[in-house]
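Student: build the 3D model from these lines:
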Amino acid sequence: MCLIAFAWQAHPRWRLLLAGNRDEFHARPSAALARWNDSVVIGGRDLEAGGTWLGVTDAGRCCVVTNVRDPRDPQLGASRGLLATDYLAGAADATAHAQALQADAAGYRPFNLLTFDEAAAFYLGNRPVPKAQAVMAGVYGLSNADFNTPWPKTRALMGHVEHWLAAHGEGDDFAPLFAALADEHRAPDQQLPDTGVGLERERWLSSAFIRGELYGTRASTVVALGHDGRGVIVERRFGPNGREEGETAMSFGEG
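Tutor: I've put the predicted structure just below:
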């Protein structure tokens, strides 16, 4: 994933409400949202490295991973996507997992990781050093920088999530969230971060939805996990230049 906003323990029906976009090279092979036949994971699948960028389980877990945008970083180490599948299929709860991962986090490519279970949520990262932070109730955002770094598109998506929480009460109409994920508005130059990729690329990457021939938004996903243990995950997929390639919606949970 490259853009995420989520609400944790901030809604009367949904324990977790998460909306995010996965940006990736279109040539990188991946499978659509599905129940994996060799794992408890429900999610899309990276067919190159075998992991996932976002997944859930019937046991009420959710995990999502982003990279860290820094062209100076050599990107060495184990695949980030394996972090998500290891957590989702593992026995450790979110708290124990966070404590254990800090010892091994440096061995992975640059990552940000969000983990959720029935009782706790954590942000974990490994740049510039391994770190773990418990997430309290509220609305948060994450992109290709540290947790809650106020990039314009991250702040904007957080605002849309906050508006959805206020406007939809007990509802499950996710259309406004998908509309926010489809926003192609670019931030003014004075608000752009400087991550070392140059001004033109910073402009292009500043929108929630990135349209491109070789690289761009591959999937938009909404996850809603209820206090009763039941949930829904919806994925919309896109090809080169934003071409629509289908939608999958799945219910899950053991409520």
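Student: only C-alpha atoms from now on, for both contacts and neighbour counts.
Tutor: Will do.
Student: what's around Leu47, how many residues?
Tutor: Residues within reach of Leu47, counting by other Cα atoms under 10 Å, total 12.
Student: what's the neighbour count on the residue lying closest to it once chain neighbours are set aside?
Tutor: Distance criterion Cα to Cα, 6 or more residues apart in numbering; nearest residue to Leu47, sequence neighbours excluded, is Ser30 at 4.9 Å. Counted with other Cα under 10 Å, the neighbours of Ser30 add up to 17.
Student: do the one 5 residues further on as well
Tutor: Residue crowding around Arg35 was assessed by other Cα under 10 Å; the count is 17.
Student: what sits closest to it if chain neighbours are left out?
Tutor: That would be Ile42: by Cα to Cα, 6+ apart, it lies 4.4 Å from Arg35.
Student: how about this one, so we can line them up?
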Amino acid sequence: MCTLILLHRPQPGIPLVIAANRDEYRDRPARGPALVRRGTRTLLAPIDLRAGGTWLGLNDAGLFAALTNRPSAAPDRTRRSRGLLVLDALAARSALEAAAALQALPAGRYNPFNLVVADGRRAFAACYDETPRVTELAPGAHVVGNADPDDRSVPKVARLLAEAEGLAAGPRRDWLPGLAAICRGHEGEAPLGAACVHHGDYGTRSSVLLRLERDARRAKLLFADGAPCATSYRDLSFLLHELRRADRSAATATALGGIA
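Tutor: Predicted coordinates for the structure are as follows:
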């Protein structure tokens, strides 16, 4: 994924809002968002069918994680898939726990990446270039591309960050239509400067819009299985409710196990 927009605790009652465009080669197979059981956790995530990982996801504890690749001269294909690291992060109970695990990653195990974790209370970004650097993100708007988070020296990041900050500073409302418009945008220098990328056999393959709320019944998940400029977003919010039920079921099972 090449573009992640995060509104971290933008207003009371709204812990997290996400817009994410995934840019990838068109022949790389993937499956859309679905519930996945991994260890003791239930995850809601799309899956990369080539390497088995993912580029973003949400777990039954309310932890969100998303990955963007950082540039490297020659990616080492013998290293572990970065998408598997997102699944590892989603095993955590909180953003703080996930951030600690990211800070402890060994040197030289992954090709360069950015990985954001957020749980509606705290948010962290890990930048990995042979070794990890983890920083906490302040409440507000953030944009993560292929350089450091919120790096305004990158024209694409500067433009999208200004648009996201404008949305977050506005009156309380549903930000998803505004974020969808940003994700569909073709402004910027070709071929990779736009939010929605079209470049031969490479481009924006899918887009996710996510709004989490204190009232979980109002949470929203929208997914476009294609470039969002030409593909409608489908409402997959029912998957959030199924994830919530999985969390309640796990809590009940744990309580009963403790009683036994």
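Student: so which bits of stretch 227-238 of the second structure are buried?
Tutor: Residues 227-229, 233, 237 are the ones in stretch 227-238 of the second structure that count as buried (16 or more other Cα atoms under 10 Å).
Student: longest helix in the second structure, by number of residues?
Tutor: With secondary structure taken from DSSP state H, the second structure has its longest helix at helix 237-259.
Student: that one - contacts with which helices or strands?
Tutor: Identification of packing neighbours for helix 237-259 of the second structure by 3 or more Cα pairs under 8 Å, 6 or more residues apart in numbering; DSSP states H and E yields strand 30-38, strand 41-48, strand 220-224.
Student: so which of those is nearest Val17 of the second structure?
Tutor: strand 220-224 (9.4 Å; Cα to Cα).
Student: the first structure: matching residues for the closest one?
Tutor: The aligned range for strand 220-224 of the second structure in the first structure is 232-236, by TM-score structural alignment.
Student: how much space between Ala73 of the second structure and Arg121 of the second structure?
Tutor: For Ala73 of the second structure, the distance to Arg121 of the second structure equals 36 Å [Cα to Cα, to the nearest Å].
Student: these two - which one has more neighbours?
Tutor: Between Ala73 of the second structure and Arg121, Arg121 has the larger neighbour count (other Cα under 10 Å), namely 14 against 5.
Student: and Trp204 of the first structure, what element?
Tutor: Applying DSSP states H and E as the criterion places Trp204 of the first structure in helix 199-205.
Student: skipping its backbone neighbours, what lies nearest Glu136 of the second structure in space?
Tutor: The nearest residue in space to Glu136 of the second structure (Cα to Cα, 6+ apart) is Phe124, at 4.3 Å.
Student: give the equivalent position in the first structure for that neighbour.
Tutor: By TM-score structural alignment, Phe124 of the second structure lines up with Phe122.
Student: sec struct for its match, please.
Tutor: Secondary structure assignment for Phe122 of the first structure (DSSP: H, G, I helix; E, B strand; the rest coil): strand.
Student: how many neighbours does it have?
Tutor: Phe122 of the first structure has 19 neighbours, counted by other Cα under 10 Å.
Student: so it touches Ala137, yeah?
Tutor: No. At 11.3 Å, Phe122 of the first structure does not count as touching Ala137 under the criterion of Cα atoms under 8 Å.
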